[in-house]
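Novice: Generate coordinates for the sequence data below:
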Amino acid sequence: MSEAIDSAGIFPGGTGAKAAPAYAKAAARLIPALVFLFILAWIDRVNVGFAKLTMLSDLKLSEAAYGFGAGIFFLSYFLFEVPSNLLLEKIGARKTLARITILWGLNCVAMAFVKNETWFYILRFTMGMFEAGFFPGVVLYLTYWFPAARRAKINGLFMTSFAIAGIIGGPLAGLIMSTMGGVHGYSNWQWLFILEGIPSVLAGFAVMRFLPDRPSEASWLSKDEAQAIENDLAADRKAIVSETSFKAALADWRVWLCALIYFGIVSGNATIAFWTPSIIKETGVTDTLKIGLLAAIPFIAGTIAMVWNGGHSDRTGERRLHCAIAALIAAVGLAATASLIGSGGSAALVALTVAAIGILAAFPVFWTLPQALLAGTAAAGAIALINSIGNLAGFVAPYLIGISATVTGSATSGLYVVAAIELVAAILVFAFCRWQAVKR
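Specialist: Here you go, the predicted structure:
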């Protein structure tokens, strides 16, 4: 499998031929496992968007209350993310990712037993607290295995989990919601949380047993292959001139710029994650299984765009335009969705698909920008800081759309606001992100 991956050109450029088999092996072993974990995380994070279709009436929650509960996840995410990533740097990815995965799975199961608005808010907050550190932890973890010249593609391969989760999660949620209602006295949304939370708990124990922290600990790499990877990573660290303390990272204006840009990108991502089922329902589709199947379409297109954009960025060595153009496409797609959502038919779904293409394509290239600036503890803290600040958009965007839906009966005005935020992110990348990742 590793030879097939390398011969297919998954990792163009970068270091010499001696290291290529090692990177192919690392990709073949690590990426499927990390993608699987993120799929579980993503499904458990956003299944509330499908549960919403019947949960709101059962619990007598308003659209604004739902938007607040969906978004409060990101407030706790913000508070606990940096400490989690700094801890990962000290104790390793295996223990950190196992802890995170087990706890969010248990929290997801607990969501099935929510009885009122207060407990909805509490469990959404603790879900963010438990999951905090997972995504930036994986981004940091991949820097222990792949040098800068290979990271846009490897980030893209990992971040296909965003889209794959949408492809799998929509139909799966639709199937559970359409078939499990009333079984053993539980509502369909309760079964959704139970059946999607248990696999995460089991996966966490598997992580503890099988995930290596560093190349030197991987039994499936020879000593020469592990050393080849370490040599490349050491060369990367020498090429990064920034100090390696977290304090130094906080003083770098580019770190804060990246956080602001990421806020814009995530605002679009949170929108399609939490509101795609509702947007499809507003077009006139009422069957939950059909909503789930249609919700997969934007994520399928986004998967293809994500991998292509990351690979093309690696091949050309260009980062800024690849990220800025993707964010611009996202802005156009979201604005078009807002203008078409009330017309019914497929036009709004096409526009939403365009938005997903831009949103998802921006992610893998974006993360090469801060990774080109920092190393060591500074990288661990800065990646978490950027992700935590950026993910505040995960609170702001759903809440804005929830208010819009409550006040006007439609998500239209909220979508326009998110489109404007994406546009600002595109402008900032184009105007200010003029540094490039390390190239050899």
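
Novice: C-alpha from now on. contacts and neighbour counts both.
Specialist: OK.

Novice: residues of stretch 23-33 that come out buried?
Specialist: Neighbour-count burial for stretch 23-33, counted by 16 or more other CA atoms under 10 Å, picks out Tyr23, Ala24, Lys25, Ala26, Ala27, Ala28, Arg29, Leu30, Ile31, Ala33.

Novice: hmm, I was thinking of stretch 77-84
Specialist: By 16+ other CA under 10 Å, the buried positions in stretch 77-84 come out as Tyr77, Phe78, Leu79, Phe80, Glu81, Val82, Ser84.

Novice: Now show me the structure for the sequence below, then we'll compare the two:
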Amino acid sequence: MDATVTRKVLWRLVPFLMLCYFVAFLDRVNVGFAALTMNRDLGLSAAVYGLGAGIFFLGYFLFEVPSNIILEKVGARRWIARIMITWSLVSASTAFVVGEWSFYAVRFLLGVAEAGFFPGIIFYLTNWFPSEQRAKVVGTFMMAIPISSVIGSPLSAWIMAATDGSHGLAGWQWLYLIEAAPSFLLGFAVLAYLADRPEDAHWLDAEERGWLAERIARDRRERVQVQKISLGQALIHPRVLGLSLVYFGVSTGLYGIGLWLPQIVKDFGLSTLQTGFVTAIPYMVSAVGMVLWTRHSDLKMERTWHVVIPAVVGGLAFAAAGYAPSPTLAMIALSVAALGVFSAMPTFWTLPTALLTGSAAAGGIALINSIGGLGGFVGPYVIGWVKDVTGQFSLALLAIAGFMIAAGLLTLVLSSIGAGTRITHSPAE
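Specialist: Okay, here's the model as predicted:
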């Protein structure tokens, strides 16, 4: 029954959640393509763009934990639907920013609207898949990130080129309006499609529902010593904070490349449409590599080194990209850097889900994602500031390399602290 039920759950949930995350990430980072002409139209400097692109994560940081705690109480189906509908409306409104401050405001509100989406889905998946399958499942789900860029990069470039000037709107304005529509529609689809728990899954028969619910409950009990503490204590637990810093370092690389790669590639002397196709290359490499890497992690049931190796290698590749003597070598290095980022991230998420259960999982995963997500603020801003000061990307990519390598080394340190202990929320304390 194990393989049959797992296959049913996998095919029912993961493709749909991938589609939701695909449009989420597209709405989050399409600002990188819009910037190819938006910055000129609005008079935004590289530093202003970097700050605005990254300020998304300040709103995300402030509302992540409350959002995920609400999700755990009201159910993923209703809360994820609310998140998607809200963020689609805010994302579309980016088409009407008129300058620096309105750009900052809309990006901040987009972070507020989307807060809780990614960690909510990570928490949601722990209700459906046991720990030994999670790296593969999370890795498959997170393929939506590179796929969104493989498809979204040339698509965004084409939309901007094809719609520029239509009905008095610039191509970058149409980009925001068109790419917000799928999120709005999918928000309503979530209400009809998702079930909160195995017990609610009408697409499984009664025996399968009972077996899966018991399998997940047994997974939470076995192989670990449970440390019961208050939710507040869980949020300041040293390992939770340490994992937040690891994710901070990896996120710096993810959003440093995600929000600036189109402009780095455009500096090679390419057209907007050419930039769209070339930008997709690192993500194509990453989509394949992250699946193979996470499956290898599940096969070996090893997590630490499957985070450390890609984080360190990715960091070294960022450094190499900044000083590559030709565009071809720079793209090879950036592809390796992206592969490192996307291979480290899904395996990383097996660490907090193995550590935390119950309300501690909802709050702790959200905290890790929110603090870690601040790397999405630091990465784009550092690149923009250094680009304004030096006129080139080399030193900025070197700084991103440092964050990635530090994340890998910190993972090694944390692996020796409190291994085998799981943290759960005890309301009585």
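
Novice: Once they're superposed, tell me the TM-score.
Specialist: The TM-score (TM-score structural alignment, normalised by the length of structure 2) is 0.95; 418 aligned residues with a CA RMSD of 1.3 Å.

Novice: picking up where we left off before, now flag whichever of the buried residues of stretch 77-84 of structure 1 is closest to Val114 of structure 1.
Specialist: Closest approach between the buried residues of stretch 77-84 of structure 1 and Val114 of structure 1, by CA to CA: Tyr77, at 20.5 Å.

Novice: Map the closest one onto structure 2.
Specialist: Matched by TM-score structural alignment, Tyr77 of structure 1 corresponds to Tyr60 in structure 2.

Novice: Would you mind measuring from that match to Leu110 of structure 2?
Specialist: 8 Å (CA to CA, to the nearest Å).

Novice: wait, Ile291 of structure 1 sits on Lys281?
Specialist: Yes - using CA atoms under 8 Å, Ile291 of structure 1 makes contact with Lys281 at a distance of 7.0 Å.

Novice: more neighbours, these two?
Specialist: Ile291 (22 against 18; other CA atoms under 10 Å).

Novice: Now check structure 2 for the residue matching that one.
Specialist: In structure 2, Ile291 of structure 1 lands on Thr275 (TM-score structural alignment).

Novice: how big's the offset between whichever strand or helix holds its match and structure 1?
Specialist: Per DSSP states H and E: Thr275 of structure 2 is located in helix 272-300. When structure 1 is overlaid, helix 272-300 of structure 2 sits 0.9 Å from its aligned residues on average, using mean CA distance after the TM-score superposition for structure 1.

Novice: Please apply the same query to stretch 146-161 of structure 2.
Specialist: Mean deviation for stretch 146-161 of structure 2: 0.8 Å (mean CA distance after the TM-score superposition for structure 1).

Novice: Next, the buried residues of that stretch.
Specialist: By neighbour count on 16+ other CA under 10 Å, the buried set for stretch 146-161 of structure 2 is 146-161.

Novice: which residue lines up with Ser313 of structure 1 in structure 2?
Specialist: Under the alignment (TM-score structural alignment), Ser313 of structure 1 maps onto Ser297.

Novice: Tell me who's in contact with its match.
Specialist: Ala135, Lys136, Arg303, His306, Thr347 (CA atoms under 8 Å, 6 or more residues apart in numbering).

Novice: do Leu26 of structure 2 as well
Specialist: Leu26 of structure 2 neighbours (CA under 8 Å, 6+ apart): Ser148, Ser149, Gly152, Glu179.

Novice: before we move on, back to that, narrow the contacts of Ser297 of structure 2 to those in helices?
Specialist: Ala135, Lys136, His306, Thr347 (DSSP state H).
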